[in-house]
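Asker: Here is my input; please provide its structure:
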Amino acid sequence: MALHIPGLVAVVVFYALILITGIWATKKSKKEEKKCVGERSEVSMLGGRNLGIWLGIFTTTATSVGGGYILGTAELVYLPSKGFLWATGPIGYTISLILGGFFFAGPMRVKKYVTVIDPFQKKFGNIVSSILVLPLVMSDIFWAACILGALGGTMKVILDIKSQYSILLSSIVAICYTLLGGLYSVVYTDVIQLIFIFFTLWLCIPYILINPAVTNIWYTATHEVYQAPWIGFLELEDAGIWLDEFFVTCFGGLCCQPFYQRVLASSSVKHAKIMCLVSGIFCLSLGIPPMLIGAMAASTDWNQTSHGLPTPFHNGDGKNILPLMLEHLCPTYVSIIGIGAVAAAVMSSVDSALLSSSSMFANNIYKNIIRKKASDQEVLWAIRAAILVFGIIAMSLAMASSSIYELWFLSLDLLFSLVFAQLVCVLFIPVSNGYGAIAGLIMQLTMRLGGGDSALHIPPFICYPGCLIKHNSYVQSFPFKTLSVAVTLLTIVIVSSLASLLFRRGLLPVRWDIYNLQINSRNRNQEEPAEEICLGNSETEGKEN
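Answerer: Have a look, this model is predicted:
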């Protein structure tokens, strides 16, 4: 196969359009920086907190619908060992955004935090927040790597370009415009990218449906024709694994800094909530095309296509099933347009992931721990340096990844297993404190790592009920990830309550009270009467007036 010149030209034009838009957006960023003298770093991270509702909906949807979401969903539906029942991403992301709108957006936006780590740093201290930054940053890097790998595979299939070259080019473009304009560049390029994603994905569907090599997908959903039915199977022994995957996609997204970056940048609490709810609906609608393409791939007689036999599954090329369908079952111009969809999905998430991880590092680690007296200009340079470093790491991982879905799921798994319980406690459970958070971290790490992880090649040292050995590796059929989160939540509440009781009653020495529970308790007790007197005076004054 020769280099596809028209396709290459189309990709270069698309990248140029994105880069120009990103550069144009820097003008708005500069204007906001002039309005907020001394807070330029916050403008870079949150854009002046004046994100409009429709712009917010576009950028939140585009951030969720990345290359991992699109190609990973198609991959799962296509694989005979998985199928539609295992493609929990679209419904999970939708539930995540709706829950975020109803419960999480309000408390975060009202307090005007800068990152998702801020409430932890304020309530649990630097030790806990520093530890929690690690899974959050790692999650962003895995997420960026996953979607860069998705684009690399697509261009390799359709344009016959080595995936390393396309990953390198995409990384450079995303890093450049994220460095230039911060959140504004990310948001405005997201608008273009979401339009590309929506129209190009739906454009490909009719061409694949009418291809003579594709059997009726309603029939192949429940009947084996070329491979196992694409609807998939869910055996009782796999129910625990499915539950874990479902809860990971539902609740892992609630811990993502890119999500809160949009929430905190919104112009009001009301807009933040509406933005989340509408984005959830859009996210679900954009999950339909990759699911259909995966189903049609499972219903395709590959011997009738230019691909021929063996099938992509037998070639070990399941992760590239969506670009393979575009190349072999669509006209050339449609497959080229399809590249635009994948490239748009990649760009819309890579820039968000890089800005997200860099914001947490600069604001919560560099500014609040390493250099507490750092100037605003210094924090800006820390953001830029982190974008560059994290971008290079993500690019390197993308070149070495073997499965798009694996990296995509791993990024959510880190958040659900290590952050979700802590986030619920810090936002909604007043009794929680640093002592409970530390105990929770120990419990989380023990139970989660104890179950092992095949993606990270970590062998288990805890055999939960139903632990089996398949293909020379351990498989935990029990939903141990969900169990670890539930136990961690309970641990934080119990230890926090116990620590509070022991210190406030003087049963433990004051010198051990590193979180000042006794002092805070006394301050609250002293403040309450003062507030009552103040209220009483105001009421009296009101009556007199």
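Asker: When you work out contacts or count neighbours from here on, use the C-alpha atoms and nothing else.
Answerer: Fine.
Asker: Where does Pro135 sit, in terms of helix or strand?
Answerer: helix 125-159 (DSSP states H and E).
Asker: Check which residues of that helix are buried.
Answerer: 125-126, 128-130, 132-133, 135-159 (16 or more other C-alpha atoms under 10 Å).
Asker: Over to stretch 223-242?
Answerer: For stretch 223-242, by 16+ other C-alpha under 10 Å, it's 227-233, 238, 240-242.
Asker: And the nearest residue to Lys162 once chain neighbours are set aside, how close does it get to Val493?
Answerer: Of all residues not flanking Lys162 in the chain, Lys156 sits nearest, at 5.4 Å (C-alpha to C-alpha, 6 or more residues apart in numbering). Using C-alpha to C-alpha, to the nearest Å, one gets 51 Å for the distance from Lys156 to Val493.
Asker: For stretch 161-178, which residues meet the burial criterion?
Answerer: Those would be 161, 163-164, 166-178, for stretch 161-178 by 16+ other C-alpha under 10 Å.
Asker: residues making contact with it?
Answerer: Here stretch 161-178 makes contact (C-alpha atoms under 8 Å, 6 or more residues apart in numbering) with 3, 15, 19, 22-23, 148-149, 151-153, 155-156, 185-186, 347, 350-351, 354-355, 387-388, 391-392, 395, 398-399.
Asker: Is there a quick PyMOL command that grabs whichever of those residues are buried?
Answerer: In PyMOL, a selection of the buried entries from the contacts of stretch 161-178 looks like this (16+ other C-alpha under 10 Å):
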select buried, resi 15+19+22+23+148+149+151+152+153+155+156+185+186+347+350+351+354+355+387+388+391+392+395+398+399
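Asker: Now show me the structure for the sequence below, then we'll compare the two:
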Amino acid sequence: MLNNNNTVVIATFALYFVAMFIIGFVAWRRSSDFSDYVLGGRSLGPFATAISTGASEMSGWLMVAMPGAAYLSGMSSFWIAAGLLTGSLLNWLIVAQRLRVYSFVANNSLTIPEFLAERFQQNTKGLRLVASLFIIVFYLFYTSSGLVAGGKLLNTVFGMNYELAVVLGMLAIVSYTFFGGYLAVSWTDVLQGIMMLFALVAVPVAAVTELGGVEASAASVRDASPYLLQWFSDASSGERLTWIAVVSSLAWGLGYFGQPHALARFAGINDHRNIPFARRVAVSWTAIGLVCALSIGVLGHGFFPAGIDDHERIFMFMVDMLFNPIIASVLLTAILAAVMSTADSQLLICSSTIADDIYKSVFRKHATQKELVLVGRLAVLGVSAVALMLALAPDSDVLALVSYAWAGFGACFGPTLILSLYWKRMNQWGALSGIVVGGFSVIVWSWLSGGIFDLYEIAPGFVFSLISIVLVSLLTEAPLASVSYQFDEMQHELQEKQKEALA
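Answerer: Presented below is the predicted three-dimensional model:
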């Protein structure tokens, strides 16, 4: 339990929750059909798209797991940040604009499985169902990581029972996601993203000031351990990083290409011509956040040189030590905002996948819009309940849960989505094999250890998926001429719109 005034923190948390509920209510009034619930009618502006994308991609991971990793391993954690920043930039450059145009042309596809089905058109029911199942499975782990982070926050701040803290966090997230859908999630993510950035910048600035400047801060960190400021040595063990460790860290960037909650932001922007501006804002937000998160973890040794029981709580402990109760309550609320910003997006994607890609596609082809919204809202409750059960173990590790889900999405959908946007010869069998091979490669690789199997599972999963798509597509029948023609038209339309934007 932290030392700050609980009354002030409770009041700040309560005010924040009220704001989220109001946003959810307004979004509920604006959502008239399933398209509004899932993608907000593709009406989100570039700034909101950029900030909500960054917030939903990073979440509590950026404020809990990343500072924790840096506190544990020192500057060697930089390689994870470098991989993530590169992946974020490439995702905006390679995927964003094409997905916005193609998903709309492809019968206004609302989800990634639906886009793949519309992209290939022939024998795609199995593809859509398999893609949906992998999304649900990996999101259960991802969403549970957010609940774990929220539980650790409330437990640390108030000394609250961990299980109760997780349940309360889940109820808060579910409330506005259940009613407001995409607009509620995106609007709240904008507020949450701004709060996250403020907190991430404020803590290292205050820490350096408290320690007496940059040189004094570096000296205090070196005094704690000579390995903390070395980029190629793990401070937790003092050993040099192997090539496997460096490649594994950089490979985190591959995960961006397959994250459905981030890809939904690309599809939901109001105009593809706003993508370049959104890209600049989003990548800048990510860069600042990653640098500050690393700094918080490393600088933490200047205040806690003897170590702490749970390294993933370092951000919370530093906030408590450096700021008065009022400022601290705002910064701690930013951690809660970070947790909620991704968990709500994940719940919404699961909801839309279950309603559109399973319920409508498999069971009720002619389901009404109101019916789909109802099924989507019930799916939010069901997925939340399962994720809650995964999160209730008090020794759950946020980084471990995120890394597994991140790898799963990156390997399943990254190669599949990129090639579907760029390669006309790709067919439905290649897409199906890419998803299955990528997903099972991650699952199997994560069970193995020693030697090459210590490589982060996203790297082999991504490569195996890519190879599988190419081989299976070439060894099976080419797409129908009509599908290839439609894809040509989609490419031509994008090129023409890009020329118009440049003119």
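Asker: what's Leu85 of structure 1 in contact with, if anything?
Answerer: Per C-alpha under 8 Å, 6+ apart, neighbours of Leu85 of structure 1: 77, 231-234.
Asker: where exactly do the helices run in the stretch 251-400 of structure 1?
Answerer: 257-265, 269-285, 288-298, 321-329, 332-360, 376-400 (DSSP state H, counting those that start in this stretch).
Asker: Just put those helices in TSV and tack on distance to Arg524 of structure 1.
Answerer: As requested, the helices of the stretch 251-400 of structure 1 are arranged in TSV below (distance: least, C-alpha to C-alpha, whole Å):
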stretch	distance to Arg524 of structure 1
helix 257-265	29
helix 269-285	28
helix 288-298	52
helix 321-329	59
helix 332-360	31
helix 376-400	34
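Asker: which stretch among the ones you listed comes nearest Val487 of structure 1?
Answerer: Each of the helices of the stretch 251-400 of structure 1 has some distance to Val487 of structure 1 by C-alpha to C-alpha; the shortest is helix 257-265, at 24.2 Å.
Asker: What residues in structure 2 pair up with that closest one?
Answerer: Counting by TM-score structural alignment, helix 257-265 of structure 1 falls onto residues 260-268 of structure 2.
Asker: Quick one: map Leu15 of structure 2 onto structure 1.
Answerer: Leu15 of structure 2 maps onto Val13 in structure 1, by TM-score structural alignment.
Asker: Quick check: stretch 184-198 of structure 2 compared with structure 1, mean distance?
Answerer: Aligned to structure 1 and superposed, stretch 184-198 of structure 2 gives a mean residue distance of 2.0 Å (mean C-alpha distance after the TM-score superposition for structure 1).
Asker: any idea where the strands of the stretch 1-150 of structure 1 begin and end?
Answerer: Under the criterion DSSP state E, counting those that start in this stretch, the stretch 1-150 of structure 1 contains no strands.
Asker: before we move on, back to that, so which of the helices of the stretch 251-400 of structure 1 gets nearest Asn216 of structure 1?
Answerer: Judging the helices of the stretch 251-400 of structure 1 by C-alpha to C-alpha, what sits closest to Asn216 of structure 1 is helix 288-298, at 8.1 Å.
Asker: The most centrally placed residue in structure 2 and Ile275 of structure 2: what is the separation?
Answerer: Geometric centre of structure 2, nearest residue: Glu57, 2.9 Å, by C-alpha atoms, centre = their mean. Look at Glu57 of structure 2 and Ile275 of structure 2: by C-alpha to C-alpha, they are 17 Å apart.
Asker: Where in structure 1 does stretch 343-350 of structure 2 align, residue-wise?
Answerer: Using TM-score structural alignment, stretch 343-350 of structure 2 pairs with 350-357 in structure 1.
Asker: can I assume Met395 of structure 1 is in contact with Ile147?
Answerer: No - the pair Met395 of structure 1 / Ile147 is not scored as a contact, 9.8 Å apart, by C-alpha atoms under 8 Å.
Asker: To what extent is Val248 of structure 1 buried, counted in neighbours?
Answerer: A count of nearby residues for Val248 of structure 1, using other C-alpha atoms under 10 Å, gives 29.
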